[in-house]
Every structure is written in structure tokens, then in C-alpha cells.
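# Have a look; sequence and predicted model below, questions after that.
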Amino acid sequence: MSDRDSRHKASMERLKTHVDEKVARADQERGLLLVNTGNGKGKTTAAWGTVTRSLGYGYKVGVVQFIKGLWECGERNRLEDDPNLEVVVMATGFTWETQDREADTQACLAVWQDAERMLADPETYLVVLDEITYMLKFGYLDIERVKRALENRPPEQTVIITGRSAHRELIGMADTVTEMQEVRHAFNAGVKARRGIDY
């Protein structure tokens, strides 16, 4: 065995020991709170990937879309016939298009009632609150009301929150926080969003 191969084998043995120790320490089994935030692309896409994964195991899933409801959504189109999936959309489009705070607040509160119902349902394995961070940032939703629903959800239920500038209290509550960081985005160079890739 060459020197390089020996070093590689020793390194992999150390890595395996480290990973095995972490696996052995992970003895809790419960639902999680995940936050996908940051200014980079992929927050909602990652959430839909987890929706697909949960549906693949036959779990019941609820998705509430707070911002992009009027946009085409390839993932929603593909999965909407699954009887285990419920999708509720705010359906007002982007808030900078409507420019009507009162109407947007009422639309947000209406779909939030659906979200609260999902968050209270012990049969719902996964709930995605897509772009809810904006609802908190603009003051359409009260952070305490959101926290209460998250804290009182069934213990086996996982929730994914997506959107830029996640509220610090949600980040503090979360089990896993992923920040998507933009390095470069084609849109900033004048490239249109692409069907099947961006939506």
C-alpha cells in the first residue's frame, strides 16, 4: 500500500469513528423545525424536495404558500394529485405588486387559519410554511401567534419555514437552520426566470 493510500485509510478510519459516535449520540426521535433562509436561490425548492420525500413514504403533508401562490409551480403541478398532499395558497401574488397592506393582511390571516389547522393535526407529518418570513417582516402576522402554533404542534410533526430574513425568534427555536447565500444570480444579469428550473 502506498503512503498516500495509507494516509487516506487512516483518515477515513478517524472519520468513521467520529460519525459513528455522532450517530450513537443521536437518540431522540421527534419532529423538527427547519428554517431555510438567506438571499440565495433554493429555499422553496429544498422544501418541495422534502415534501416529495415525505409523500414518497405515504405521509400526510400540508403546504401553505404565502407569496408565490399565483405563480406557476412545477412541483405543485406534479404533486397536487397525491391524496396525502394539501396545498393552500394566499393567491394575492407578490406584495410589491398588490401594494395594498390591508388586503394582503386579510389574505394572509385567512390562509394562516389553514396553517394553524395543519399545525394542530397529529396526522400531518410535515407542514411547509413557504415565504412566511415576509408575513412577519411586513407585520401581517404576529410572531407570538406563530410561535404558539409551532410550540403546540404535535411532537412528531416537522415544519419547514422558508423565506429571506427569518425572524430571530424562529431561528432561535429551530432545530436546523440553513442559510442559502447568493454568490451570483442569473436574474441580476438580465436572464429571465426559466420554467422547469426556477419555477
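All right, it came through fine. The structure presented is a predicted model; accordingly, all values stated were derived computationally and were not measured.
# contacts, neighbours, all on C-alpha from now
OK.
# which residues touch the residue nearest to the spatial centre of the chain?
A centroid search over the chain (Cα atoms, centre = their mean) returns residue 160, at 3.5 Å, as the residue closest to the centre. Contacts for residue 160 (Cα atoms under 8 Å, 6 or more residues apart in numbering) come out as 33, 34, 35, 36, 47, 126, 127, 128, 129, 130.
# one more structure, for comparison:
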Amino acid sequence: MSDAPNDPGEATRHAEKKAKIKAARDKMMAEKTGEKGLIIIHTGPGKGKSSSAFGMILRCIAHQMPCGVVQFIKGAMSTGERDLILGHFADLCQFHTMGEGFTWETQDLERDKAAAARAWKKAKELIRDERNRMVLLDEINIALRYDYLDLGEVVEFLRDEKPPMTHVVLTGRNAKPELIELADLVTEMTVVKHPFRAGIKAQAGVEF
């Protein structure tokens, strides 16, 4: 069944309205000619921060763009995204899982700080390599929230040393205001409903 209006006058008005929208959109897009490496933040209490970031990593892979991932919190647990990338796209995406697992599992502040320091060293190495079009710093916001890393150092490095055309994506709840101010693109995920509240555990293909 067609969704087209039955009234010829309505069809004409619809076409005219859409033509105006298209003209305005085309004008706006013609003015957007710049390109730069973006600082992108995914934060907030809702699900989807890392998932969305890995979607961008897969886009880079699809475009044959070298990229990298550093996971600041996740540890040895197998995840679909890591298995996929290491199993099929390791030539395009360097993947480094450097966390010790959830912070409540280690219960060792110095150990968590040491792991975060190693992850940050690797992150800087990947970002400085201008061959990498995008670098994902997965859950770095959590490391910063618990003061495992020096916020000033992270902000200064991203501001002063990130190559001009390299995208850097930072994920995790409670992004620091200083990073939000520095970023070019910030998305906050909110919670409307979550199955965990109904007693449903994390499941393969959804959470990992």
C-alpha cells in the first residue's frame, strides 16, 4: 500500500515543503567543508557508550583506516568485539586490553593505578602514531574518576600532542568537565529502562 497522499494538492504541498528542506540542507552541507581529528566523548549512566565507540572503530576498519583500542578497565574476560577484531582485523586495528577488571574485583588501589598508567602509556604511543586514524580509550573516564590517572596530564596531551587528523574516543561514565570542555563531540547516554533492574544478567551479544 502506498503512503503517498490521495489529495493532489496535499501531494504538491508535501513536495514543496520537502524541496525547501532539501535546499536548506544542501546549503548547510555546502558550508561544512572542514576536516579535523575529533576528540569524542561517550559518557552517562546509560548503556551503549563502548558499543557505539566500537561501531566507529569498525567503520574505520571498513574504510581500511588503521586504528587502535586501549581498554583501561576491562581485563581478561573474552568479549565479542575483541575476539572479532583480533581474529580478523589485527592488521588494521591494534587492540590492547590492559585493565585488571572491575575496580571492586581488584580491591588494590596501587595495582589499579599501575594498570592505568600502563594503559595510558600505550594510548599515547598509539595516538602519537599518525598512521592511526582513530584511537579508542575505552573506559578511561572511569580511570580518571577514581584518580588512577592525572586529569591535567590527559587534557594537556590531547590538547597539545594529538596529531591534527587523529580521532580519539573516550568512553565511560562521569566524564570530567575539563574533558567535556576540550572535546569536539560529546554524547551522554541516559537510562530509560535496563534489564539488569529486572534481574537479567549481562548477556553475550548485548553487553559483551
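Here it is on my side, so go on. All figures in this text were calculated on a predicted structure; none of them were measured in a lab.
# Tell me how the two chains score on TM-score.
Scored by TM-score structural alignment, normalised by the length of the first structure, the superposition of the two chains gives a TM-score of 0.95; 199 aligned residues with a Cα RMSD of 1.3 Å.
# Turn the contacts of residue 160 of the first structure into CSV, columns for secondary structure, neighbour count and distance to residue 152 of the first structure.
Shown next, in CSV, are the contacts of residue 160 of the first structure (DSSP: H, G, I helix; E, B strand; the rest coil; neighbours: other Cα atoms under 10 Å; distance: Cα to Cα, whole Å):
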residue, secondary structure, neighbour count, distance to residue 152 of the first structure
33, strand, 20, 12
34, strand, 21, 16
35, strand, 27, 18
36, strand, 26, 21
47, helix, 23, 22
126, strand, 27, 15
127, strand, 26, 14
128, strand, 27, 16
129, strand, 23, 16
130, strand, 24, 19
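# can I get those residues in TSV with distance to residue 15 of the first structure?
Converted to TSV, those look like this (distance: Cα to Cα, whole Å):
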residue	distance to residue 15 of the first structure
33	28
34	26
35	28
36	28
47	29
126	32
127	34
128	34
129	36
130	36
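# Return the member of those nearest to residue 12 of the first structure.
Of all those, residue 34 has the smallest distance to residue 12 of the first structure: 30.0 Å, by Cα to Cα.
# Next one: the closest one from residue 43 of the first structure, what distance?
Distance, residue 34 of the first structure to residue 43 of the first structure, using Cα to Cα, to the nearest Å: 11 Å.
# What does residue 123 of the first structure correspond to in the second structure?
Matched across to the second structure, residue 123 of the first structure falls on residue 131, judged by TM-score structural alignment.
# Let me know the secondary structure of that match.
Assigned with DSSP: H, G, I helix; E, B strand; the rest coil, residue 131 of the second structure falls in the coil class.
# how far away is it from residue 155 of the second structure?
Computed as Cα to Cα, the residue 131 of the second structure to residue 155 of the second structure distance reads 22 Å.
# Strands of the first structure, start to end?
33-37, 60-65, 85-89, 124-130, 158-162, 176-179 (DSSP state E).
# The lengthiest helix in the first structure: which residues count as buried?
Longest helix in the first structure by number of residues, with DSSP state H as the criterion: helix 3-25. Under the neighbour-count criterion of 16 or more other Cα atoms under 10 Å, helix 3-25 of the first structure has nothing buried.
# Also stretch 99-114 of the second structure?
Quick answer for stretch 99-114 of the second structure (16+ other Cα under 10 Å): 99, 100, 101, 103, 112, 113.
# Which residue in the first structure aligns with the second one?
With TM-score structural alignment as the matching criterion, the partner of residue 100 of the second structure in the first structure is residue 92.
# Tell me the spacing between its match and residue 72 of the first structure.
Distance from residue 92 of the first structure to residue 72 of the first structure, by Cα to Cα: 13 Å.
# show me what contacts the aligned residue in the second structure for residue 29 of the first structure?
In the second structure, residue 29 of the first structure lines up with residue 35, judged by TM-score structural alignment. Neighbour list for residue 35 of the second structure: residue 165 [criterion: Cα under 8 Å, 6+ apart].
# do the same with residue 77 of the second structure
With Cα under 8 Å, 6+ apart, residue 77 of the second structure has no contacts at all.
# picking up where we left off before, can you tell me which of the contacts of residue 160 of the first structure is nearest residue 113 of the first structure?
residue 129 (12.2 Å).
# What separation is there between the closest one and residue 62 of the first structure?
Separation of residue 129 of the first structure from residue 62 of the first structure (Cα to Cα) stands at 9 Å.
# can you check residue 190 of the first structure too?
In terms of Cα to Cα, residue 190 of the first structure sits 35 Å off from residue 62 of the first structure.
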